[in-house]
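[1] Just a sequence and a predicted model for now, questions to come.
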Amino acid sequence: MLVEMRSPVFKEQGVERPPIIFKEGLNVILGKEDGENSIGKSSAMLAIDFVFGGNTYIESDGVKHIGNHTIFFAFRFDGVDFYFARNTSDSDKIYVCTSEYDLTGDVWTKEKYSNWLKEKYSLDFPGFSFRVTLSSFVRIYGKENTDERKPLRGIPGQGMQDSISMLVALFDRYKDVEIYNQRLVEEKKKLATYREARKYHFVSDLVGGKTKYEENLEEIRCLELQLAALTEESEKGHTEEEVKKSKAKAMLSAHKLQLETEIQSNQRKLKLLEMSLEYGLYPTEADMSGLQEYFPGVNIRKLYEVERYHKKLAAILDDQFVIERDSVQEEIDSIQSQISQINSQIFELGYVGNVSKEFLDKHSQIKGNIDALRQQNFAFLTLTELQEAKKRADDLLKRSIESILVEIQTELNEKMKSYNDSLFDDSRKAPNLRFREYNSYVFETPDDTGTGSNYKGMVIYDLAVLNCTALPAIAHDSLILKNISDKAINGIMRIYAKSTKQIFIAFDKQAAYPQETQDILLKNRVLQLSDNNCELYGQSWNKEGDEQNEDELQ
């Protein structure tokens, strides 16, 4: 748990404030009884969020007016204290400190720090984000998660489905749907891969969907009739098997001819290489004498010098000719082996009879068209099956999530009803969470849509989640609590006070509430703020404010 927080900029009467000491359960940042604003209640709350890894404090009015600064803080887990520092100018780094807050030189990334907190709070659940989840229940002015009509939306822009997924992970139920989620991911990959293959024509690309598929079936039937008629009328006595054998022999013969042409080409190469090796590529003594006879003035000495170089070069070339000759010979041997295999295949096909080339060409054309259409239809059926498999996986995932949501909904509603009943002497309708689908919900207090009732519902919802899950802490700014009726606040304070998990609240105008509430606030006060240099930073830069922005960031 968080045990302390301090900063050189936290001052009172010009002197640095002592560390703010936190405890288990309720921790109250108390303002003035007259509700004086701009004294730093929200800034202190945001500083707490900052030490948990939040970033909203960086944009607060306090940082704008005071400038960048460091906040030092400590957590305690299993009786061991861990000390850290974080600066607003380089907030992605968390500095590990000694117990005197001297830097040890060990620097963590914010991600590593968040994962460390996740582990220490025993929140290592599948699909769980420590920072997003905790931030969702730290409701402070400026974080944009204080909309009382949408309490499940924890961060700006978060949709219903993401809010629900976060809740599923927090209840450690994500593992129950992970197998369905993995199956959906796999089916999506298969579909995407197949579509890419069609895009690059690695498989047949059918355009037109089911209509084209049915048209292809009709055309295949027509072509099959043509093929049957061709076989019957053009070549009597030739069975389909004989036609297949004839086509196979024709293809084998064509391949054999191609291989024989390759052998002839390689044999010519081989002959040239052997001639080069036998006769060489450099002139003889007789060649030199003949050259002098025709050109008496030629410099024979110079030619011999050049020729010595050529002889050295020729020796190197001879080695290369040998390598190339052996390579060509290996290729000839390989081709001859292929020709032998083709001859064996032709022999195995046996005598087929005299099937005309015209017949074979026509037969091949029709058969090719049939095969192409069948490939198109196979592509369509494959795509359809992949789409249906993805839909089945998606439906299974949705149904599994919806089943889990029913259990979560029941547990939270029972806890919220219990809390709501404890607030009043008479029976009042409790806030109610209803999941309509895997990605949609309704949160309301039936027949009571007033502002005070909605804020009360949000606070009760947070308390229910806090006590039904492993969520380690929640925080409520004074702007939330001041909108709730005095009687409900008194009951909420009793619930706060009984918590063993940390709850951080900002509160003011305490004298306006019943004595029981005042006593709880004073007993759990960890920081007292007021005006006249007793603000969080020891100064105030905005003495004016309105009721709507009473807790404006400082």
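    Cool, got the structure.
[2] Going by C-alpha atoms from here, please, whenever you check contacts or count neighbours.
    OK.
[3] Spell out the secondary structure type for Glu262.
    helix (DSSP: H, G, I helix; E, B strand; the rest coil).
[4] Quick check, Ile300 in contact with Gly290.
    No: with contacts counted by CA atoms under 8 Å, Ile300 stays clear of Gly290, the gap being 11.2 Å.
[5] Compare those two and say which one has the larger neighbour count.
    Remark: of Ile300 and Gly290, Ile300 carries more neighbours, 14 against 11, as counted by other CA atoms under 10 Å.
[6] Report the separation between Ser89 and Glu36.
    Distance of Ser89 to Glu36, given as CA to CA, to the nearest Å: 30 Å.
[7] Of these two, which one has the most company?
    Glu36 (18 against 13).
[8] Would you mind confirming that the more buried one makes contact with Leu529?
    No: contact criterion CA under 8 Å: Glu36 and Leu529 do not qualify, at 9.6 Å.
[9] For stretch 108-116, which residues meet the burial criterion?
    Neighbour counts over stretch 108-116 (16 or more other CA atoms under 10 Å) mark 108, 110, 113-115 as buried.
[10] elements contacting the strand or helix carrying Leu466?
    Element membership for Leu466 (DSSP states H and E) is helix 451-468. Here helix 451-468 touches helix 357-423, strand 473-476, helix 478-481, going by 3 or more CA pairs under 8 Å, 6 or more residues apart in numbering; DSSP states H and E.
[11] and the comparison structure, right after this:
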Amino acid sequence: MLVEIRSRIFKEKIIKFHQGLNVVLGDNQGANSIGKSTLLMILDFIFGGNTYISHNKDFINKFGDHDFEATFKFKETAFYFIRSTKDPNIVFESNQNFEKLVPIKLDNYREFLKESYNLESGQIKFRSAVSTFSRVWGKNNYDVRRPLHNHHSEKNIETVIKLIKLFNEYDKIAEQDKELSKLDESKKILNKAGKLDLIPKISKRKYEKNLKEINFLKEKIEKLSKNAYSPFINLSEIVSDELVQLKVQKKKLLEEQDYYRSRLHRTSKKRELSASIDFENLLEFFPKINMKKLESIEDFHNGINSILSKELRNARKEIKEKLKLLSDEIIEINQKMEAILSQTEESTLFMDQVIEYSSELKNLQSENDHYNNFQEIRTSIVAKTTLLNEIKEKIVTRLTDDINVQLTEINNFIYENKRTAPEIELNYSNYDYKFFENTGTGKAYTNLIIFDLAILRLTALPFIIHDSVLFKNIEKEVVERLIYFYNSMSKQVFIAIDFINIYNQKTQDIIKINTVIHLTQHNLLTQIDWRNRDK
């Protein structure tokens, strides 16, 4: 728990805290700007928050950058830290003399607090757990209708998920959600592979057509197995994946070989060079023709023919080399096939038929296998989504029941069974905090406080912070009962309150005993009055 904080800006250099209720007490005039809310905001800063930096700029402008030195005690061991407004993203580990020793990142400091306060869920971060329930003026998280919201822009589903994590119930959802994400990713990959033709993608109609063709091919292969040659040939070897693959490769090589042979044939045709034209005969009909121009054109054509002939020779050379490589590859594949089959001349036709049918059969089976795989993933996604929704429904139903039981119990204590308790309605993506009968401001803020107390009781939430603004419109008898309830808590509760002379003596005694600092117009939080620019 938090034991004390120190700062050079404080009038009282050290502010000590204890287990249970901790009161920042104002005066009976309800004086404003004496430091009550500021101290609570500093507590939020000590607990890893950042609102102090943005909301309390007047403090930083008045006092310059300043440090806060904090002492925590967990399992009888003291831990010392220093956090500064100068670089709030760094927290210093220190000793009891508050000498800055080891700088650590703010996230690591928050992780230390999470572990030390035994927040069990690995799914939730420390600030996500505590920030909503640190209701201090300036944080804008005291909307009485939206008790799970840390800020107005937060989505309802985010707040519900955060609550589930705080109850340490999210691991079951996360596990199923992870598996569902994997299935979704597999579906996307298969879809993309199908669009790029990396794997066959067929329709249900083609799948059923393939089934008929597969059965037909199996019948053909079965008939071949009764052939006279079949006793001497191992059909399982013939239809092996390796042999089918060799057959497919050979087919592609033969097609490529035919293509290059055709190109070689075209490039081998003799180009008919244009015969020299007897330009002298043209003079008889065209005495003014430009003979030099005609001769230069003829020279150009002869040059082009010479270049093309050279290119064709090079092309023929490359094609012949390619054909040689293809021929070698075909010979190599034939040797591999012969090694597998040890085929004789008489069985060649038989084996070719078996391989041809088997190759076609495997292609069809591959298409159907990919179809089945895709359908299985789709079915699994539907099943997993249904299961995930059922898990979510069970969790939110259980949480709803548990919270509402606590709300009723606390409400009945506060109002002595005279008022209807608020209720929360939860589903995975939304929630509604419902009031009944009295919808006045005082009852609304009481309901907000009751909600926080219920969550503090039910979860590993380590503390709550309630500013004096929450108590302003609440009936004095209700505040008295709230103070009794706060005082019964073993976890730390930090509140700011004033006007205590209006409460009964027992309430005043509880407040005074638990007061950690008493602030008035003449006893401010800080040494310097930040409200007066001249001081």
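    Good, I have the coordinates. Because the structure is predicted, anything quoted here is derived from the model rather than measured.
[12] what's the most distant pair in the buried residues of stretch 108-116 of the first structure?
    Trp108 and Asn115 (10.6 Å; CA to CA).
[13] For Arg525 of the first structure, grab the count of nearby residues.
    Using other CA under 10 Å, Arg525 of the first structure has 19 neighbouring residues.
[14] Next: the one 5 residues further on.
    Here the neighbour count serves as a burial measure; for Ser530 of the first structure (other CA under 10 Å) it reads 25.
[15] Pretty sure it sits against Lys41.
    No: at 9.4 Å, Ser530 of the first structure and Lys41 do not qualify as touching, with contact defined as CA under 8 Å.
[16] could I get the buried residues of stretch 108-116 of the first structure as TSV with secondary structure and distance to Gln264 of the first structure?
    Output for those, formatted as TSV (DSSP: H, G, I helix; E, B strand; the rest coil; distance: CA to CA, whole Å):
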residue	secondary structure	distance to Gln264 of the first structure
Trp108	strand	72
Lys110	helix	72
Tyr113	helix	73
Ser114	helix	73
Asn115	helix	71
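[17] nearest to Ala169 of the first structure, of these?
    Asn115 (15.4 Å).
[18] OK, contacts around the counterpart of that closest one in the second structure?
    Following TM-score structural alignment, the counterpart assigned to Asn115 of the first structure within the second structure is Glu111. Applying CA atoms under 8 Å, 6 or more residues apart in numbering to Glu111 of the second structure gives the contacts 125-126.
[19] Now do the helices in the stretch 51-200 of the first structure.
    If you assign secondary structure with DSSP state H, counting those that start in this stretch, the helices in the stretch 51-200 of the first structure sit at 61-66, 110-120, 130-136, 160-170, 174-199.
[20] Format the ones you listed as CSV; extra columns: distance to Ser485 of the first structure.
    Putting the helices of the stretch 51-200 of the first structure into CSV (distance: least, CA to CA, whole Å) gives the following:
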stretch, distance to Ser485 of the first structure
helix 61-66, 30
helix 110-120, 36
helix 130-136, 24
helix 160-170, 28
helix 174-199, 37
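[21] closest to Gly79 of the first structure out of the ones you listed?
    Among the helices of the stretch 51-200 of the first structure, the nearest to Gly79 of the first structure by CA to CA is helix 110-120 (11.9 Å).
[22] mean shift between that closest one and the second structure?
    Taken over the aligned residues, the distance from helix 110-120 of the first structure to the second structure averages 1.3 Å (mean CA distance after the TM-score superposition for the first structure).
[23] how far is that helix from where the chain is centred?
    The chain centroid and the centroid of helix 110-120 of the first structure are separated by 19 Å under CA atoms, centre = their mean, to the nearest Å.
[24] same question, stretch 423-443 of the first structure
    Chain-centre distance of stretch 423-443 of the first structure: 32 Å, with CA atoms, centre = their mean.
[25] what does that stretch contact?
    Applying CA under 8 Å, 6+ apart, the contact partners of stretch 423-443 of the first structure are 149-151, 160-162, 164, 398-399, 401-402, 405-406, 409, 412-413, 416-417, 420-421, 444-446, 457, 460-461, 487-488, 490-492.
[26] Can you get me the start-to-end distance on that stretch?
    19 Å.
[27] Can you give me the buried ones in that stretch?
    Quick answer for stretch 423-443 of the first structure (16+ other CA under 10 Å): 423, 430-435, 438-439, 441, 443.
[28] out of those, which are inside strands?
    Of those, the ones assigned to strands by DSSP state E are 432-435, 441, 443.
[29] want to throw those into JSON lines with distance to Ser136 of the first structure?
    Converted to JSON lines, those look like this (distance: CA to CA, whole Å):
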{"residue": "Asn432", "distance to Ser136 of the first structure": "19"}
{"residue": "Leu433", "distance to Ser136 of the first structure": "17"}
{"residue": "Arg434", "distance to Ser136 of the first structure": "19"}
{"residue": "Phe435", "distance to Ser136 of the first structure": "19"}
{"residue": "Tyr441", "distance to Ser136 of the first structure": "17"}
{"residue": "Phe443", "distance to Ser136 of the first structure": "16"}
